[in-house]
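K.L.:
A structural model of the following input is requested.
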Amino acid sequence: MGKLKSFIITFDNNKDVYQVGEIVSGKLIADVTEGIKARGVRVRFHGFAYLQWTESHGTGEEQRTESYSAEETYFDETLTVWGKELGDKAGENPTLPAGYYEFPFQYQLGKKLPSSFEGGIGYVRYYIKGIIDRPWRFNHTTKCAFTILDMYDLNKEKSAMTPSRNQNSKTLCCLCCASGLIELQTQTDRGGYCPGESVLVKGSLENNSNTKITKTSARIIQTVTFYASGRSTSRLHTLSSAVGLGCRGRTSGNIGELVLPIPAAPPSGLRYCSIINITYVAQVRAHISGPHMDLEVYLPIKIGSIPLTTPYGGSQLSEYGPAIPGVPDYPGAAAAPLPPPPTYAAVTGGGASIRDSSDSKFTRGQLTFAPKYMYYDWSQHPQN
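P.N.:
Here you go, the predicted structure:
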């Protein structure tokens, strides 16, 4: 593109994460080495959700592949920063002379927008595209995504202070003979967390069988469900894991304290998006020796953006509630210090390509993107 040395988007103060209701501002920068005939220079602000997946149905010659997709738009507006307004066909088209240009832009975000999310077969994405609109030729375009955060306040979630409790049991069968009952009781320290905090899981095992429980394990599972054309499909991701204690046959005991750190992750629910939903659970598993299915317990939790606070402004560690049999010294409510100042952390696993059907092979810009979420780094903050 000999006439265009560079064409980029920059954000004021290098800010690329915005909360709902804020103003997105920056500059579209063009370094033009030779005059370009153009209708205008434009900045497009686009926020939308999109998903698509395929399924195979039938067998043999009757097998067919069905495709499912859905999309919803949150905003799509174009601002002209130079030249003729979009759709203006009157008169001659002007020429953008050679030179270095900085075109400032601003866009006011609404207050009910879902958080940015990249999930492979589906995403909630927000981007800015710079366009040099040229008559009868391909347009020069540049593109850059940014993060929008829906600030999910755990203090407004009634269940966030309440521990998540559950139990499960099973009887092993061996050579048509039933053994004694195995029971697993577990609970979390509370029901709501923010990235940077840890889910604390405790519990007890009652093993009335003759079979050894080799260990227990716990993990945080993120379930993303996508909806289209009356159907749905889900994808599961493990965010963190830990290993706890087991017990021999005909004994009982506690599983220890299993600590599950929460990495950068989108908030539960993905509010204001009707085609993607996100839920989280802490799964606890008792690993049973031999050819037996493990015993599992699921503890639903919420992940938010604003941590729990006491009436005095400090972060709150909620009560564990009633004691669990076999788990001594299970703590009650305790006030924690003020939380660390929040930062923004990108999700792990690398960025996603933000190219879509509106882009050409000539589109420039930052075309790989990983959303960032609120993160509270307790490791760098005194807690005593």
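K.L.:
CA atoms for contacts and neighbours, from now on please.
P.N.:
Fine.
K.L.:
Next, work out how far apart residue 34 and residue 234 are.
P.N.:
51 Å (C-alpha to C-alpha, to the nearest Å).
K.L.:
To check against the first, give me the structure of this:
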Amino acid sequence: MIRYRPRLHSAYKPQRTRQDSHAVCKKLPPKIKTFEISFSQCQGVFHAGGAVQGHVKIEFTEAIRVRVITVRIVGRSKVFFGPRRGREYRYQMREEYFDETMVLTEAELESFMHKPGVSYYEFMYPLAMSLASSFEGEHGYVRYMAQATLEMPDEPDLHIKKGFTVLSVLDLNEEKNVKDVALAEVSKTLCCLCCATGPITATIKIPRRGWVPGEYIPVMADVDNCSKRKILNTKIVLTQHVRYSGKVDLSDHGQTNLHSRVVAFKERGEIPPGENELWKSEMMRIPPVPPSRLVGCDIIHINYDLSLVVQPEGPAYKISVPIDITIGTEPLKRDSESSDQLSPITSSDDRKHENEERKKTITLHAKPPVPQADVIAEPPVIVVFEPQQGHDPIPESPPSYEECIFGRVEIDEGDAIEPGHGPLNYTPMYTYYNWKTMLRAASKRSFRASKTSLRISKENLADVDTAHVHGSKTSLAENGATGGK
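P.N.:
Predicted coordinates for the structure are as follows:
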């Protein structure tokens, strides 16, 4: 069972990484002062195809007899949903990626007297390239954990557990259609019995479909309210959709469960009848979230969309205009010609004339129609994209890692490796491109490189001048010697 601590996602700010509160064993015998797991990466983030590295730290206050010290590395995914009976759900599925136990002491000894003081036992386990990224969801997870065990003949066994994050690569440069401009439009006519009303037209446009956490999506949107009702609010919403696949047993064909949660949103207020609202280059920042598709896992599937949501007043459904996007771990490479500038959203003259005629029809005291020859077409509405910070060429710096926007999870005993010392607190970490920090670091590197280049140029120039003077002196000396003869 997973308990979530929700956060507000309307304006994400990177948070400092908290130390895992259950990385250290809480109940220790008097003879043992410290028993903990530490990873070589301070944030506990490792990449598929690499290796998990770390050490177990043990501090004894006096000599004690030890049978063996082991580390168990486990990677698995699990899905659970439907009616619940006890701790079991009707639909469940599981994938095992690895489960290995490494002995850190000499295996041939039945027991030995461990000396007092601090001791470190290092471990390393290679990770396959096909592993899925870590994920914690409402009805399932992809989870990686390490458990150290201290077995003693005279004391109960001690277990400590610590979760770590595995990230697989989703390179946007290898994905199809992620560079294409995305445009979507929905028009809906509200009607109440025999009342005639005009449509509500909602349009949303973004410069491309591929993004990474930390990037800003410049959003253009246009909501044209030609109805007789006011619009209560409009929102730009980034949503994560997760599809879980589970079975009752092996003979079952399986069922799926779809769960959605809001990643980030921005909201605006009312739109009176006959008015419109323009979102001009609204910047939507992507917080740290898992990549799309969850490559390597067959029972959990993730996708994202960016939607313009319009809420009319009265008994009417929301109008949603979604655009599917792909969130990766490797950003698109920029060249000198690439840009996130959008062409303007232009409303056609035909639609404007239709809306004007519809307004005249539903007005009680309508004026007589104007001859077509006397109608002067209004110029189209043009929205110009204004470049914002964060759209410069990507500097060659590695991304940072930030806590998942959905926060910490508390993993119960039944979902841990095995029971021992209460629930495990764990927060997945994901790649995050902080453009301001990266650009600042890139500028410093460029400045240092320029200074180094200038210094080398001065040294070379000095060497050339020295050689030139030396050559001139030699030439004069030879000429003098020749003239003397």
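K.L.:
more neighbours, residue 34 and residue 234 of the first structure?
P.N.:
It is residue 34, of residue 34 of the first structure and residue 234, that has more neighbours when counted by other C-alpha atoms under 10 Å, with 15 against 12.
K.L.:
my read: that one touches residue 1, true?
P.N.:
No: using C-alpha atoms under 8 Å, residue 34 of the first structure is not in contact with residue 1; the gap is 10.5 Å.
K.L.:
So residue 83 of the first structure sits against residue 41, correct?
P.N.:
Yes: counting by C-alpha under 8 Å, residue 83 of the first structure does reach residue 41; the two are 6.3 Å apart.
K.L.:
Look at those two and report which has more neighbours.
P.N.:
Set residue 83 of the first structure next to residue 41 and count neighbours by other C-alpha under 10 Å: residue 41 wins out with 25 against 18.
K.L.:
What does the more buried one correspond to in the second structure?
P.N.:
Aligned by TM-score structural alignment, residue 41 of the first structure pairs with residue 69 of the second structure.
K.L.:
Next, the contact list for the closest residue to its match other than its chain neighbours, please.
P.N.:
Residue nearest to residue 69 of the second structure in three dimensions, not counting chain neighbours: residue 150, with 4.8 Å by C-alpha to C-alpha, 6 or more residues apart in numbering. Neighbouring residues of residue 150 of the second structure by C-alpha atoms under 8 Å, 6 or more residues apart in numbering: 66-70, 157-159.
K.L.:
corresponding residue for residue 150 of the second structure in the first structure?
P.N.:
Checking TM-score structural alignment: residue 150 of the second structure goes with residue 132.
K.L.:
Against which helices or strands is the longest strand belonging to the second structure packed?
P.N.:
If you go by DSSP state E, the second structure has its longest strand at strand 68-85. Secondary-structure packing of strand 68-85 of the second structure (3 or more C-alpha pairs under 8 Å, 6 or more residues apart in numbering; DSSP states H and E): strand 88-103, strand 140-152, strand 231-246.
K.L.:
tell me which residues of that strand are tucked away?
P.N.:
68-82 (16 or more other C-alpha atoms under 10 Å).
K.L.:
same check, this time on stretch 137-146 of the second structure
P.N.:
For stretch 137-146 of the second structure, by 16+ other C-alpha under 10 Å, it's 137-146.
K.L.:
now, among those, which is nearest to residue 451 of the second structure?
P.N.:
For those, the residue nearest residue 451 of the second structure by C-alpha to C-alpha is residue 144; the value is 45.6 Å.
K.L.:
Which helix runs longest in the second structure?
P.N.:
helix 435-484 (DSSP state H).
K.L.:
could you say what helices and strands it packs with?
P.N.:
Short answer (3+ C-alpha pairs under 8 Å, 6+ apart): helix 435-484 of the second structure packs on no helix or strand.
K.L.:
Over in the first structure, find the residue span stretch 313-326 of the second structure aligns onto.
P.N.:
With TM-score structural alignment as the criterion, stretch 313-326 of the second structure aligns to 289-302.
K.L.:
where's residue 230 of the second structure relative to residue 200 of the second structure, distance?
P.N.:
Taken as C-alpha to C-alpha, the span from residue 230 of the second structure to residue 200 of the second structure is 10 Å.
K.L.:
which of those two has more neighbours?
P.N.:
Between residue 230 of the second structure and residue 200, counted using other C-alpha under 10 Å, the more crowded position is residue 200 (24 against 18).
K.L.:
Quick one: map the more buried one onto the first structure.
P.N.:
Checking TM-score structural alignment: residue 200 of the second structure goes with residue 182.
K.L.:
Please apply the same query to residue 220 of the second structure.
P.N.:
Aligned partner of residue 220 of the second structure by TM-score structural alignment: residue 202.
K.L.:
my guess is that match contacts residue 253, does it?
P.N.:
No: between residue 202 of the first structure and residue 253 there is no contact under C-alpha under 8 Å: 11.2 Å.
K.L.:
shared neighbours, the two?
P.N.:
Common neighbours of residue 202 of the first structure and residue 253 (C-alpha under 8 Å, 6+ apart) are residue 327.
K.L.:
Which one of those two is surrounded by more residues?
P.N.:
Shown here are residue 202 of the first structure and residue 253; by other C-alpha under 10 Å, residue 202 has more neighbours (24 against 17).
K.L.:
Next, find the distance separating that one from residue 187 of the first structure.
P.N.:
Residue 202 of the first structure is 6 Å from residue 187 of the first structure, by C-alpha to C-alpha.
K.L.:
repeat for residue 195 of the first structure
P.N.:
Where residue 187 of the first structure is concerned, residue 195 of the first structure sits at a distance of 19 Å (C-alpha to C-alpha).
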